[in-house]
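Asks: I'd like to go over a predicted model; first the sequence, then the structure.
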Amino acid sequence: MQTHFTDADLQKPHIQEAERILRTCVHCGFCNATCPTYQLLGDERDGPRGRIYLMKELLESRDDDDQVTAETRLHLDRCLTCQNCETTCPSGVEYHKLLNIGRAEIERRVPRPPAERAQRYALRKMMVEPTRFKALLKLGQTFKPLVPGKLRNKIPAAPVDAGKRPGSTQHTRKMLMLEGCVQPGLSPNTNAATARLLDRLDISLTPVTEAGCCGAIDFHLNAQDDGRARMRANIDAWWPHIEQGAEAIVQTASGCGAFIKEYGYMLKDDPRYAEKAQRVSALAKDIVEILREEPLDALQVKETQRLAFHCPCTLQHAQKLNGAVEGVLTTLGFTLTPVQDAHLCCGSAGTYSVTQPELATQLRDNKLNALEAGNPELIVTANIGCQTHLAGANRTPVRHWVEVVDAALAQ
């Protein structure tokens, strides 16, 4: 794609990066064929190719250009950032990186209405601090009938008890784990089950309480500077353990994992953190990347439960781990039912299900129809956002796949 940036513009790092990405696009339109929002809305501006044109016009225009409007922001807001288009693209366009640039620019130039700003600020403050989130979650469970509808369905009646978690010092092999911000409240058993599972494989998880939210929520809501501050804080928290030989940083939420794997890219221009961020990204591993390399036969799982696996976009498109969980579950004896259009997003997408509830609900219901077509006993997934969003429909029960494996081992 041809660009028309001025020499002055090209002195700016974000414009240089945008030009690099834009010039890889040949506007073939293959991306639209797999874009969930384009499939629902049929509007070119709600597909990747149209959004790329909108961002190109935005970035090439002057600050006082009255063609840049809230309508441009609407179409960028509607993007799920699922990266399905990147899996489809034959030219390797790094669309999500361009989207981060475009969203930051539109946020700077077209201020949101006060109500939208307040909603986004509240979401960030509610979700990124685990202690605060747990307190608010408990309050929401107590007064659930009074909670607004688009939040009410995200409140589980009661999470599965976490059970006992093994100690962190008994094995020679040691790894770190991102505990997460909302997962400890919504599904505390997920990380506990992971610790028990790795303990059986002679791997200890070292808790690092100073590490908090990965920063993805801030980025979802266009508070990118705050997101980078969280990245730096997490790197500082993990670094002493990395220097002591921690083998990996394990994530059980694929959205967090995809984001941490980009720390190196997002902090590449930070002279203090660039090298450390690259190291952290290299150590970041989804739990399936650990398990698939271990002797699973030693777990002696004997299980025939019928499961439908929902592969989150952040696992299959961002981390390129499509088929990895399915392979582990099949090896362990689980029966997986077929899922049509498994590449499509469920509509969770971080905070998308709150900021774009109508589209998110349509995508969720379509996804559940596909998941339930094979009559599974249980739906399993690999991301807390997807898990909560799908479970909010109160149809087939939804759990993290690691919890199901851990339960089978306990029998």
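Replies: Perfect, thanks for sending it. Numbering: from 1, shown residues only.
Asks: Going by C-alpha atoms from here, please, whenever you check contacts or count neighbours.
Replies: Will do.
Asks: can you give me the helices for the stretch 151-300 of the chain?
Replies: 183-186, 189-200, 216-220, 224-243, 254-260, 263-266, 274-283, 287-291 (DSSP state H, counting those that start in this stretch).
Asks: didn't Tyr263 look like it was pressed against Leu283?
Replies: No. Tyr263 lies out of contact with Leu283 (CA atoms under 8 Å); the separation is 11.0 Å.
Asks: try it against this one:
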Amino acid sequence: MQTKLSEAARQLPGAEIAESVLRACVHCGFCNATCPTYQLLGDELDGPRGRIYLMKQMLEGGEFSASTRMHLDRCLSCRNCETTCPSGVQYHKLLDVGRAAIELWAPRPLDETARRTLLRGTLSRPTVFKTLLAAGTALRPLLPETLASKLPRRRPAARQRPAPRHARSVLMLEGCVQPGLSPNTNAAAARVLDRLGISVRPVSEAGCCGALDFHLDAQEAGLERARRNIDAWWPAIEAGAESIVQTASGCGAFVKEYGYMLRDDPAYAAKAARVSELARDLVEVLRAEPLDKLGVPTGKRLAFHCPCTLQHAQKLGSAVEAVLAGLGFELTPVPDAHLCCGSAGTYSLTQPELSRRLRDNKLDALESGKPELIATANIGCQTHLDSAGRTPVRHWIEIVDEALGG
């Protein structure tokens, strides 16, 4: 696509990347065929090709408005279009630049800005979030259904983690909302890894991965969180930690981009690149180990929801399914497994109507094979799907740990 950025656009961070992405697009429209919002709304401007045109117009000095922001906000950042694109267009990198540009040149109304600031201030702080979650759970009968449905139906307490005792060790990103919403997930991962001779070494100073800030109009705040995490992990990396494990695929996708996002930071570029090299989704670690020694009892019938951040961002589609099948679980078929469930970070809060429609469509597909449980690999997807009150949804590592007697 012929492109000429305006002088103002050339001053934006990532301008050269945006120009490269725009030039790579050949207008074929294959992306619209797999875009969840285009499938729901049928509007060209709510598909990747239309959004690319909107961003091109804006970055070339043309008109843009609140309508432009609305169509960009409706994007789930699921990256399904990238999996589909025959030209290798890295749409999400253009979207990051486009969203930053419109926030700079046409700031949001104050009420929208306040809501997003509130979300950032609560969701990315585990202690604050846990306090609000406890209050909400106690007051659940008094809450409106739209809010009560966001609270987890069941929240197993975190069981004891094994003390570090093996020569092999990994770090683990604890996350921000997961310790509150599903406190047993990371503990279950630590127990399964321990059975395989791998210890999880805690690094309490590492916090939110930064994705929440970055995708809620505070990109620099998100990058600052990335820098703090790098600082927290670095001593353990130098001491020989094999990898940095994420049990939430959304966090994993973001940490794997630290190297790209901090490429121009002279103080952090090399360290960020190393952290991204070491970042592993939990399934990447487990599939490389002799899982047959675990002796998992078979019999459970599961449907697996592969999060967009796992299959489209990290390119690990079918990886968890292969591990679960290898351990003896029965997996039911899931039609249109490539489509987003509508969680997408805070999307279920900022775009509730679209999010609910996508959730219900996804649950219809997941339940079509009559599973006992639905398994997934991301806390956002887990909470969002479970909020419908239908088939229970759990993290896959908890199901494995439970089968092992954990």
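Replies: On my side now, so go ahead. Not measured: the values here are computed from a predicted model.
Asks: that older thread, okay, Tyr263 and Leu283 of the first structure: which has more neighbours?
Replies: Ranked by neighbour count (other CA atoms under 10 Å), Tyr263 of the first structure and Leu283 place Tyr263 first, with 26 against 19.
Asks: any idea how far the counterpart of Ala135 of the first structure in the second structure is from Asn378 of the second structure?
Replies: The alignment partner of Ala135 of the first structure in the second structure, by TM-score structural alignment, is Thr131. Distance, Thr131 of the second structure to Asn378 of the second structure, using CA to CA, to the nearest Å: 22 Å.
Asks: circling back: can I get the helices of the stretch 151-300 of the first structure in a markdown table including distance to His75 of the first structure?
Replies: Output for the helices of the stretch 151-300 of the first structure, formatted as a markdown table (distance: least, CA to CA, whole Å):
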| stretch | distance to His75 of the first structure |
| --- | --- |
| helix 183-186 | 29 |
| helix 189-200 | 35 |
| helix 216-220 | 14 |
| helix 224-243 | 19 |
| helix 254-260 | 22 |
| helix 263-266 | 24 |
| helix 274-283 | 30 |
| helix 287-291 | 34 |
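Asks: Secondary structure element holding Leu94 of the second structure?
Replies: Element membership of Leu94 of the second structure, judged by DSSP states H and E, is helix 91-105.
Asks: what's the matching range in the first structure for that helix?
Replies: Under TM-score structural alignment, helix 91-105 of the second structure corresponds to residues 95-109 of the first structure.
Asks: List the buried residues in that stretch.
Replies: Buried residues in stretch 95-109 of the first structure, counting neighbours by 16 or more other CA atoms under 10 Å, are found at 95-96, 98-106, 109.
Asks: Report the contact partners of the aligned residue in the first structure for Val203 of the second structure.
Replies: With the correspondence set by TM-score structural alignment, Val203 of the second structure lines up against Val208 in the first structure. Listed by CA atoms under 8 Å, 6 or more residues apart in numbering, the contact set of Val208 of the first structure reads 176-178, 237-238.
Asks: Reformat those residues as JSON lines; add distance to Asn322 of the first structure and neighbour count.
Replies: JSON lines is the format used below for the contacts of Val208 of the first structure (distance: CA to CA, whole Å; neighbours: other CA atoms under 10 Å):
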{"residue": "Leu176", "distance to Asn322 of the first structure": "24", "neighbour count": "22"}
{"residue": "Met177", "distance to Asn322 of the first structure": "22", "neighbour count": "24"}
{"residue": "Leu178", "distance to Asn322 of the first structure": "22", "neighbour count": "25"}
{"residue": "Ala237", "distance to Asn322 of the first structure": "30", "neighbour count": "16"}
{"residue": "Trp238", "distance to Asn322 of the first structure": "28", "neighbour count": "22"}
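Asks: After superposing, tell me the mean distance of the helix holding Leu94 of the second structure to the first structure.
Replies: Superposed on the first structure, helix 91-105 of the second structure shows a mean distance of 0.6 Å to its aligned residues (mean CA distance after the TM-score superposition for the first structure).
Asks: check contacts around whichever residue in the second structure pairs up with Glu86 of the first structure.
Replies: Aligned counterpart of Glu86 of the first structure in the second structure: Glu82 (TM-score structural alignment). When contacts are counted by CA under 8 Å, 6+ apart, Glu82 of the second structure touches 31, 88-91, 312.
Asks: so which of the residues you listed is the most crowded?
Replies: For those, the largest number of neighbours (other CA under 10 Å) sits with Tyr91, at 23 neighbours.
Asks: What separation do you get for it and Arg140 of the second structure?
Replies: Tyr91 of the second structure is 40 Å from Arg140 of the second structure, by CA to CA.
Asks: swap in Asp213 of the second structure?
Replies: 28 Å.
Asks: More neighbours: these two, which one.
Replies: Shown here are Asp213 of the second structure and Arg140; by other CA under 10 Å, Asp213 has more neighbours (24 against 15).
Asks: And the aligned partner of that one in the first structure, how far from Asn234 of the first structure?
Replies: Structural alignment (TM-score structural alignment) places Asp213 of the second structure against Asp218 in the first structure. Distance, Asp218 of the first structure to Asn234 of the first structure, using CA to CA: 14 Å.
Asks: hang on, the earlier thing: can you identify the element that follows the helix holding Leu94 of the second structure toward the C-terminus?
Replies: Next along the chain after helix 91-105 of the second structure, taking DSSP H and E as the criterion, comes helix 110-123.
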